[in-house]
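Enquirer: predicted structure and sequence below. I'll ask about it afterward.
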Amino acid sequence: MIINRLNTVAGIQIPDSTIATQATELLLEHGTEFIYNHSLRVFLFSSLNAQRRNLAHDSELLYVASVFHDLGLVPHYSSPDLRFEVDGANAARDFLKGHGIAPDKLQLVWDTIALHTTIGIAEHKENEVALMYSGVGLDVMGEGYEHLSAGHREEIVKAFPRDNFKQKIIPTFFGGFEHKTETTFGNIKADVCAYMIPNFHRKNFCDCILHSPWSE
């Protein structure tokens, strides 16, 4: 794995505390170069959005959340029956518990990771949750691209390359939950299953209502 370890990118300082360093080591051990670069870009985009919007936040916790946010896609952290977002959130919480982090901060990091794909809710939560959501949205779908200067964009992508991101990210997502496609019910990852599986049959909320055991 070829990685860059830089102190500052696009004017954003990358946390290098013991907690941040150990979190990075777990990402390097269990993740991939592709997920590593995506995770670091997410942190930087989230941090730049915090600057632009003048949002106070805990940079170390945001970094740890960024590092863990897609680790639920990799075999080491993937459960047989939970959403990958929850797997990543659980892993981050367990990691931070080992460092004696306060319960309220554990919950904040858990929410930040668990809700990072939850459209319409995450952006109305605590700053760290909203910032993570914005950083993921920018890297994956280009949301807020117009607010990112060309200089910052080039510096971040040079440090943490996208590496054919558009072609790789959908199969990467799918690889993390193809063994538990039922966990995509009611969330945007069902679109990934529909893209990757010919004739994929989505579980339908209205069908659940109409075929419930109630008589009326």
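Expert: Noted; the coordinates are in hand. Residues are numbered from 1 along each chain as shown.

Enquirer: switch to C-alpha atoms for all contacts and neighbour counts from now on
Expert: Noted.

Enquirer: after whichever strand or helix holds Phe43, next one along is what?
Expert: Per DSSP states H and E: Phe43 is located in helix 33-53. Using DSSP H and E, the helix or strand that follows helix 33-53 towards the C-terminus is helix 59-68.

Enquirer: nearest residue to the middle of the chain?
Expert: By C-alpha atoms, centre = their mean, the chain has its centre lying nearest to His69, at 3.5 Å.

Enquirer: quick one on the thing from earlier: list the buried residues in the helix holding Phe43.
Expert: 33-50 (16 or more other C-alpha atoms under 10 Å).

Enquirer: cool, and stretch 100-114?
Expert: Under the neighbour-count criterion of 16+ other C-alpha under 10 Å, stretch 100-114 has 106, 108-114 buried.

Enquirer: okay, those residues in TSV with distance to Leu210 and secondary structure next?
Expert: Below are the buried residues of stretch 100-114 laid out as TSV (distance: C-alpha to C-alpha, whole Å; DSSP: H, G, I helix; E, B strand; the rest coil):
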residue	distance to Leu210	secondary structure
Leu106	39	helix
Leu108	37	helix
Val109	37	helix
Trp110	34	helix
Asp111	32	helix
Thr112	34	helix
Ile113	33	helix
Ala114	30	helix
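
Enquirer: another one to put next to it:
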Amino acid sequence: MIPSTTASAAALELASAYQSPSLQSHSHRVFIWAAAYAREHDIAYDAELLFVAAMLHDIGLVPEFDNHTLSFEEAAGHIARVFATGAGWPAARRDRLAEVIVRHMWPEVDATTDPEGHLISRAAALDIAGKNPDDFTPAFRAEVLAKHPRLNLVEEFLTCFKSQATRKPTSSAARAINSNLDSRMLTNPLDAN
């Protein structure tokens, strides 16, 4: 299911080198949820762009890339742009990658104007906050979770977001914490599988 491109392999390698097992597993699930949702709803998307965005969308949370002023998704967008430059992507494609990553924290992203942003946003909302779990059958959810378990994602993610919120009170992480992200994560139906 992973696109067989050099950039996809490199994104996986980069994410594996810096992300914890919980964040790495989350990134894989985000790609799987996004691609499966696209298939079910006939949303055309760029598989390589989607995969690279899924692998790098939370890279701004890891200590090595945690920017002291930018929100984690903006920092991740910049990291992804640098990554894509090294991968030889043209400027417009690098910009799209960064855009998709930044938009994953938007409440809604229009599928007709930004399919990859829509898919990553929707998949991350499912995986983190349990939004729209009925997009997939219980059997499919169980299969994905068996292959890519949640591990200690809730504890780790909330720790990262609370730290971001304290240090960057106007960030998307702060808005999420202030809108009861912790209770949504603690009651995520994915953890009931």
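Expert: Right, received. Where do you want to start? This structure is a prediction, so every number in the text was calculated from the model and none was measured.

Enquirer: list the TM-score for the superposed pair.
Expert: The TM-score (TM-score structural alignment, normalised by the length of the second structure) is 0.84; 180 aligned residues with a C-alpha RMSD of 2.1 Å.

Enquirer: which other helices and strands contact the helix holding Phe43 of the first structure?
Expert: When contacts are defined as 3 or more C-alpha pairs under 8 Å, 6 or more residues apart in numbering; DSSP states H and E, helix 33-53 of the first structure sits against strand 12-13, helix 59-68, helix 127-141, helix 150-159.

Enquirer: tell me the most buried of the ones you listed?
Expert: Per-stretch averages of neighbours, counted by mean count of other C-alpha atoms under 10 Å, single out helix 59-68 among those, with a mean of 26.

Enquirer: give me the mean deviation of that one from the second structure.
Expert: Here the mean offset of helix 59-68 of the first structure against the second structure after fitting is 0.6 Å, by mean C-alpha distance after the TM-score superposition for the first structure.

Enquirer: so which other helices or strands are in contact with the helix or strand just after that helix?
Expert: Using DSSP H and E, the helix or strand that follows helix 59-68 of the first structure towards the C-terminus is helix 84-97. When contacts are defined as 3+ C-alpha pairs under 8 Å, 6+ apart, helix 84-97 of the first structure packs onto helix 59-68, helix 103-114.

Enquirer: rerun at 7 Å
Expert: helix 103-114 (3 or more C-alpha pairs under 7 Å, 6 or more residues apart in numbering; DSSP states H and E).

Enquirer: mean per-residue distance, the helix it packs on to the second structure?
Expert: Looks like 1.2 Å for helix 103-114 of the first structure (mean C-alpha distance after the TM-score superposition for the first structure).

Enquirer: now the angle from that helix to helix 59-68?
Expert: With axes from the mean of the first three to the mean of the last three C-alpha atoms, to 10 degrees applied, the angle from helix 103-114 of the first structure to helix 59-68 works out at 40 degrees.

Enquirer: tell me the angle helix 103-114 of the first structure makes with helix 127-141.
Expert: 20 degrees.

Enquirer: so helix 103-114 of the first structure versus helix 84-97, what angle?
Expert: Using the same axes, to 10 degrees: helix 103-114 of the first structure against helix 84-97 is 150 degrees.

Enquirer: residue range for helix 103-114 of the first structure in the second structure?
Expert: Against the second structure, the aligned range for helix 103-114 of the first structure is residues 91-102 (TM-score structural alignment).

Enquirer: what residues does that stretch touch?
Expert: Applying C-alpha atoms under 7 Å, 6 or more residues apart in numbering, the contact partners of stretch 91-102 of the second structure are 49, 53, 57, 73-74, 76-78, 80-81, 84-85, 116-117.

Enquirer: for stretch 18-32 of the first structure, buried residues please.
Expert: Using 16+ other C-alpha under 10 Å as the test for burial, stretch 18-32 of the first structure gives 19-20, 23-24, 27-28, 31.

Enquirer: residues contacting it, please?
Expert: Under the contact criterion C-alpha under 7 Å, 6+ apart, stretch 18-32 of the first structure has outside partners 36, 60, 64, 67, 71, 74, 76.

Enquirer: ok, so of those residues, who is nearest Met196 of the first structure?
Expert: Minimum distance to Met196 of the first structure across the contacts of stretch 18-32 of the first structure is 18.0 Å, recorded for Val74 (C-alpha to C-alpha).

Enquirer: to which residue of the second structure is the closest one aligned?
Expert: Val74 of the first structure maps onto Val62 in the second structure, by TM-score structural alignment.

Enquirer: with Tyr133 of the first structure instead?
Expert: Alignment note: Tyr133 of the first structure maps to Ser121 in the second structure; criterion TM-score structural alignment.

Enquirer: what secondary structure does the nearest residue in space to Thr181 of the first structure that is not next to it in sequence sit in?
Expert: Spatial nearest neighbour of Thr181 of the first structure, excluding adjacent residues (C-alpha to C-alpha, 6 or more residues apart in numbering): Cys193 at 7.1 Å. Under DSSP: H, G, I helix; E, B strand; the rest coil, Cys193 of the first structure falls in the helix class.

Enquirer: for Cys193 of the first structure, give its distance to Lys180 of the first structure.
Expert: 10 Å (C-alpha to C-alpha, to the nearest Å).

Enquirer: the two - which one has more neighbours?
Expert: Higher neighbour count among Cys193 of the first structure and Lys180: Cys193, with 23 against 15, using other C-alpha atoms under 10 Å.

Enquirer: ok, that one to Phe43 of the first structure distance?
Expert: 27 Å.
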